[in-house]
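Student: here is a sequence together with a model predicted from it:
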Amino acid sequence: MLSPNISRDLTDCSEFGNRSCPESFRSAAVQGIMYLFITAAFTLTILGNLAIIVSISYFKRLHSPTNFLILSMAVTDFLMGFAIMPYSMMRSVENCWYFGMTFCKVHYSFDLMLCLASIFHLCSIAVDRFYAICHPLHYATTMTVTVIKQIIAVCWSVPTAFAFAVVFSEAYASGIEDYEMLVKCSNLCPIVFNKLWGAVLFIVGLFAPACVMIGIYVKIFTVSQRHTCELSQVHRHSKSDKKDELSKNKDRKAAKTLSIVMLGFLICWFPCFFTILIDPFLNFSTPLPLFDALNWLGYLNSLCNPLIYGFFYPWFRKTFKYILKGKIFSPYFRMIKLLSED
């Protein structure tokens, strides 16, 4: 979600020429290094999230409400790496947009949509974990497969409608001085947010969902801590008690892992969202290289999620090995036991 510096006075197209780009300030060596590292980043993003998609889709043992939400979120990260990052790479390295203004809007709409879809999924996962840990007796009847499908549909449809409506209506640019001249003169794909829509995007897309998630996870960890204290006071457990304790420990571990995923999202995307919020009040004076760097910090979140899953989830490490060995081509592996507690 890039926002260029447009504070300069544009009274004609002499600065940019006729639909031309500013001269690149990077040497060929620097551009080559940038292409190398960014290509590696989005390649790993694609492969890592594809592994999650294949794992949860293929193995029957992983077909659970939480994992379906993780699967859907992995699709957003996969699309970010496959459909967004390569074009953004060319824009960042070449300091130019070669694909026309119509595709610029399409690209920016999908960029914004996938970012918002990710945080909607994180909110949904937080709600799912809340019911699993805080209301375990009602979880099976509340978070059914049908409900999960409806939640996933909302996680995709609402960000899609918001992103495409805002970008193609150009409401985000209303009142921004010299915006039309910049679009007419340059090939920079200069999509920015005015004060109103910058604030709306920050509140609706980040601040409000973050507050909801933080509140839910605080409640989850409070309840988990209370359960731990209660279990520690019991010296003798029946077999069913031990199974219940194992299930609760598994839920707490899942909540802890997903809270780290949420924290990673906030660390990666908050600087970009915050800059979009304050930049209109600073007369769009934020340097373009800084905006570009913050944008790529947000993109890297799509790479971080598979790494987090691989570090904390034994099932992902095991299924990843099966994928690399090609064992998933055998139909018998669909029902294989992945964890000792299965």
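Tutor: Okay, I see it.
Student: every contact and neighbour count from this point should use C-alpha atoms.
Tutor: Noted.
Student: list the buried residues for the one helix or strand Ser57 maps to?
Tutor: In the assignment (DSSP states H and E), Ser57 maps to helix 28-58. With burial defined by 16 or more other CA atoms under 10 Å, the residues of helix 28-58 counted as buried are 31, 34-35, 38-39, 41-53, 55-58.
Student: flag every buried residue along stretch 151-171.
Tutor: In stretch 151-171, counting by 16+ other CA under 10 Å, buried: 151-152, 154-156, 159-160, 163-164, 166-167.
Student: same check, this time on stretch 128-144
Tutor: So stretch 128-144, judged by 16+ other CA under 10 Å, has buried residues 128-134, 139, 142-143.
Student: for Leu297, give me its contacts.
Tutor: 268-269 (CA atoms under 8 Å, 6 or more residues apart in numbering).
Student: tell me which helix or strand it sits in.
Tutor: helix 288-299.
Student: any idea which helix or strand comes after that helix?
Tutor: Following helix 288-299 toward the C-terminus (DSSP H and E): helix 301-312.
Student: between that next one and helix 28-58, how big is the angle?
Tutor: If you take axes from the mean of the first three to the mean of the last three CA atoms, to 10 degrees, helix 301-312 sits at 50 degrees to helix 28-58.
Student: how about stretch 305-315: buried residues?
Tutor: Per 16+ other CA under 10 Å, stretch 305-315 contains these buried residues: 305-307, 309-310, 312, 315.
Student: how about the helices of the stretch 201-342 of the chain, start to end?
Tutor: For the stretch 201-342 of the chain, applying DSSP state H, counting those that start in this stretch gives helices covering 208-232, 239-278, 288-299, 301-312, 314-325.
Student: nearest to Lys184, of these?
Tutor: Taking CA to CA, helix 288-299 is the member of the helices of the stretch 201-342 of the chain nearest to Lys184, at 19.0 Å.
Student: okay, buried residues for that closest one please.
Tutor: Those would be 288, 291-292, 294-299, for helix 288-299 by 16+ other CA under 10 Å.
Student: how far off helix 28-58 does that helix point, in degrees?
Tutor: With the same axes, to 10 degrees as the basis, helix 288-299 and helix 28-58 are set at 20 degrees to each other.
Student: how about the spatially most central residue of the chain, nearest residue that isn't a chain neighbour?
Tutor: The residue lying closest to the centre of the chain (CA atoms, centre = their mean) is Ser118, at 3.9 Å. Computed as CA to CA, 6 or more residues apart in numbering, the closest residue to Ser118 that is not its neighbour in sequence is Met73, at 5.9 Å.
Student: cool, Val106 as well?
Tutor: Phe164 (7.8 Å).
Student: is it true that the one you found touches His107?
Tutor: No - using CA atoms under 8 Å, Phe164 is not in contact with His107; the gap is 10.1 Å.
Student: thinking again about what came up before, and the gap between the residue nearest to the centre of the chain and Tyr217?
Tutor: Note on Ser118: its distance to Tyr217, by CA to CA, to the nearest Å, is 17 Å.
Student: got another, please set it beside the one above:
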Amino acid sequence: MDGIYSSAGGDGQDVTNDTSWAEESNSKLSSRVVTATLLLLLILSTLLGNTLVCVAVAKFRHLRSKVTNSFVVSLAVSDLLVAVLVMPWRAATDVLGFWPFGGAFCDVWVAFDIMCSTASILNLCIISLERYWAICSPFRYERRMTRRGAFVMIGGAWLLSLLISFVPVQLQWHKDRGTLKQPGFNASGEEESCAPRLSRPYAISSSLISFYIPVAIMLVTYTRIFRIARRQIRRISSLERALGHAQSCHSPREASPKSSFKKETKVLKTLSVIMGVFVCCWLPFFVLNCVVPFCEPGLHGPGELPCVGQGVFNTFVWFGWANSSLNPIIYAFNAEFRRAFAALLGCAGSAVETLTLSNELVSYHHDTAFQGELVTLSYPQLLPHAVLGVEDTEGSSEKVSRVSSPSLGKVPPPASNAFH
């Protein structure tokens, strides 16, 4: 009887184990399907957005003619390479649960990952510098920012990205010495993961070059840009109010401090979106990138920092790469690019070979002989050249002065050094 009951109990236990195993397998399969779907959508959106930017600039002459678009194309190329050379291999690894491509390709992939991600961030940095120079010294910018100068800046960003990626990786400087001869392999002889433990010097130095120094530069430049834009908005608003009061044949225009505040708020929102998206995407990864080399693997004891789980680390890696899918929306979604995208996708019947003033932060539109309208950028026209090209605002102020001169006598335009 004991044997019977024991046998029956054993069979029941086997059935229970089989059921639990089946449920666990179904759960893992569902999780992998969801993961694969989300990652595929992210990769495709990154490919589509950045490809559209490159094709639009290549096809339409008025986009090619602007030096500032060279920086946007360089950014799009770096993000496109992230989607082609980096994302698919990690997506396959995350779905399968192990790295199936071999140890030799792992080093190549790591180098491409560092190079493309760094190039994307450095391109964002030089875009902020280019916009700051254009706004701070517009006349000097027009003289000196040639296509050759732009290519030198872009080449410098790519060269630096190459130097901190392929050289250290090929020389094995990036790996922690304790793990150089300890690759992890599964039962099939395939490497379990392609996530080498970085050496402390390389983790700190590469993070400084790839993120912390560029983000500091971007914070400074965009803060200065906001201050300059606010000063210019207030100056032009005061000219507009003077013009409205001087025109007795027209009702005074509504140009109050409230209107100026709204314009400043739009600029602040735009800059907040740009910096907010970038920092939210990349900051968590680079914090962990500097912390993980200083913590001990496995259980941590007193005085030792706990290590971050590989799943958490991988999630923040994808957050950083997701920035490459958002950059085309932020940096190439002005009116000119939207019309080009619509033409490429067959959504617009009219030609887009026209030059507009959508580049300007504040542009002047002459409605009548004695009346003008100052129009600020709309919120969707996000940076850089789509929003903060204030280099023409001096000309806008001069136009206001010329229009108002019959009634006011003379309203002096802003001095050429008003931005400093």
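Tutor: Arrived safely. All figures in this text were calculated on a predicted structure; none of them were measured in a lab.
Student: got a TM-score for the two of them?
Tutor: In this superposition the chains share a TM-score of 0.80, using TM-score structural alignment, normalised by the length of the first structure; 300 aligned residues with a CA RMSD of 2.8 Å.
Student: quick one on the thing from earlier: tabulate the buried residues of stretch 305-315 of the first structure (JSON lines), appending distance to Met213 of the first structure.
Tutor: Converted to JSON lines, those look like this (distance: CA to CA, whole Å):
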{"residue": "Asn305", "distance to Met213 of the first structure": "17"}
{"residue": "Pro306", "distance to Met213 of the first structure": "20"}
{"residue": "Leu307", "distance to Met213 of the first structure": "21"}
{"residue": "Tyr309", "distance to Met213 of the first structure": "19"}
{"residue": "Gly310", "distance to Met213 of the first structure": "23"}
{"residue": "Phe312", "distance to Met213 of the first structure": "20"}
{"residue": "Trp315", "distance to Met213 of the first structure": "25"}
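Student: so which of these comes closest to Leu196 of the first structure?
Tutor: In terms of CA to CA, no member of those lies closer to Leu196 of the first structure than Asn305, at 31.4 Å.
Student: who are the neighbours in contact with the aligned residue in the second structure for that closest one?
Tutor: Under the alignment (TM-score structural alignment), Asn305 of the first structure maps onto Asn327 of the second structure. Shown in contact with Asn327 of the second structure (CA under 8 Å, 6+ apart): Ala76.
Student: which elements pack onto the helix holding Ser57 of the first structure?
Tutor: On a contact count with 3 or more CA pairs under 8 Å, 6 or more residues apart in numbering; DSSP states H and E, helix 28-58 of the first structure meets helix 65-79, helix 85-94, helix 301-312, helix 314-325.
Student: average offset between that helix and the second structure?
Tutor: Here the mean offset of helix 28-58 of the first structure against the second structure after fitting is 1.1 Å, by mean CA distance after the TM-score superposition for the first structure.
Student: what angle sits between that helix and helix 314-325?
Tutor: Going by the same axes, to 10 degrees, helix 28-58 of the first structure makes 110 degrees with helix 314-325.
Student: how much space separates the residue located most distally from the centre of the first structure from Gln225 of the first structure?
Tutor: Most distant residue from the mean C-alpha position of the first structure: Arg236, 44.4 Å away (CA atoms, centre = their mean). Taken as CA to CA, the spacing of Arg236 of the first structure relative to Gln225 of the first structure amounts to 20 Å.
Student: give me every residue that touches the equivalent of Ala173 of the first structure over in the second structure.
Tutor: Under the alignment (TM-score structural alignment), Ala173 of the first structure maps onto Lys175 of the second structure. Applying CA under 8 Å, 6+ apart, we find Lys175 of the second structure in contact with 169, 196-199.
Student: neighbours of the closest residue to Lys175 of the second structure other than its chain neighbours, how many?
Tutor: In space, and not counting its chain neighbours, Lys175 of the second structure is closest to Leu198: 4.5 Å by CA to CA, 6+ apart. Residues lying near Leu198 of the second structure (other CA atoms under 10 Å) number 21.
Student: map Leu198 of the second structure onto the first structure.
Tutor: Aligned by TM-score structural alignment, Leu198 of the second structure pairs with Phe193 of the first structure.
Student: before we move on, what about Thr68 of the second structure?
Tutor: Counting by TM-score structural alignment, the partner of Thr68 of the second structure is Thr66.
Student: what's the burial count for that match?
Tutor: 19.
Student: and it, what is it in contact with?
Tutor: So Thr66 of the first structure contacts 125, 128-129 (CA under 8 Å, 6+ apart).
Student: cool, and Met213 of the first structure?
Tutor: 122-123, 126.
Student: make it 7 Å
Tutor: Neighbour list for Met213 of the first structure: 123, 126 [criterion: CA atoms under 7 Å, 6 or more residues apart in numbering].
Student: repeat that for the one 10 residues further on.
Tutor: For Val223 of the first structure, the contact set (CA under 7 Å, 6+ apart) comprises Cys134.
Student: quick one: map it onto the second structure.
Tutor: Checking TM-score structural alignment: Val223 of the first structure goes with Ile228.
Student: same question for Phe274 of the first structure.
Tutor: In the second structure, Phe274 of the first structure lands on Val287 (TM-score structural alignment).
Student: for His121 of the first structure, same thing?
Tutor: His121 of the first structure maps onto Asn123 in the second structure, by TM-score structural alignment.
Student: from what I can see its match touches Val73, true?
Tutor: No - assessed by CA atoms under 7 Å, Asn123 of the second structure is found out of contact with Val73, at 9.6 Å.
Student: mind checking how far the residue nearest to the centre of the first structure is from Ser186 of the first structure?
Tutor: Taking CA to CA, one finds Ser118 of the first structure at 31 Å from Ser186 of the first structure.
Student: now do Tyr98 of the first structure
Tutor: Tyr98 of the first structure is 11 Å from Ser186 of the first structure, by CA to CA.
Student: what do you get for Tyr35 of the first structure?
Tutor: Where Ser186 of the first structure is concerned, Tyr35 of the first structure sits at a distance of 23 Å (CA to CA).
Student: what's the burial count for Glu341 of the first structure?
Tutor: Look at Glu341 of the first structure: counted by other CA under 10 Å, it has 9 neighbours.
Student: how about Asn289 of the second structure?
Tutor: Residues lying near Asn289 of the second structure (other CA under 10 Å) number 20.
Student: what secondary structure does the closest residue to it other than its chain neighbours sit in?
Tutor: Spatial nearest neighbour of Asn289 of the second structure, excluding adjacent residues (CA to CA, 6+ apart): Ala203 at 6.4 Å. Using DSSP: H, G, I helix; E, B strand; the rest coil, the structure places Ala203 of the second structure in helix.
Student: give me the neighbour count for Ala203 of the second structure.
Tutor: For Ala203 of the second structure, using other CA under 10 Å, the count is 22.
Student: from what I can see it touches Cys290, true?
Tutor: Yes - using CA under 7 Å, Ala203 of the second structure is in contact with Cys290, at 5.7 Å.
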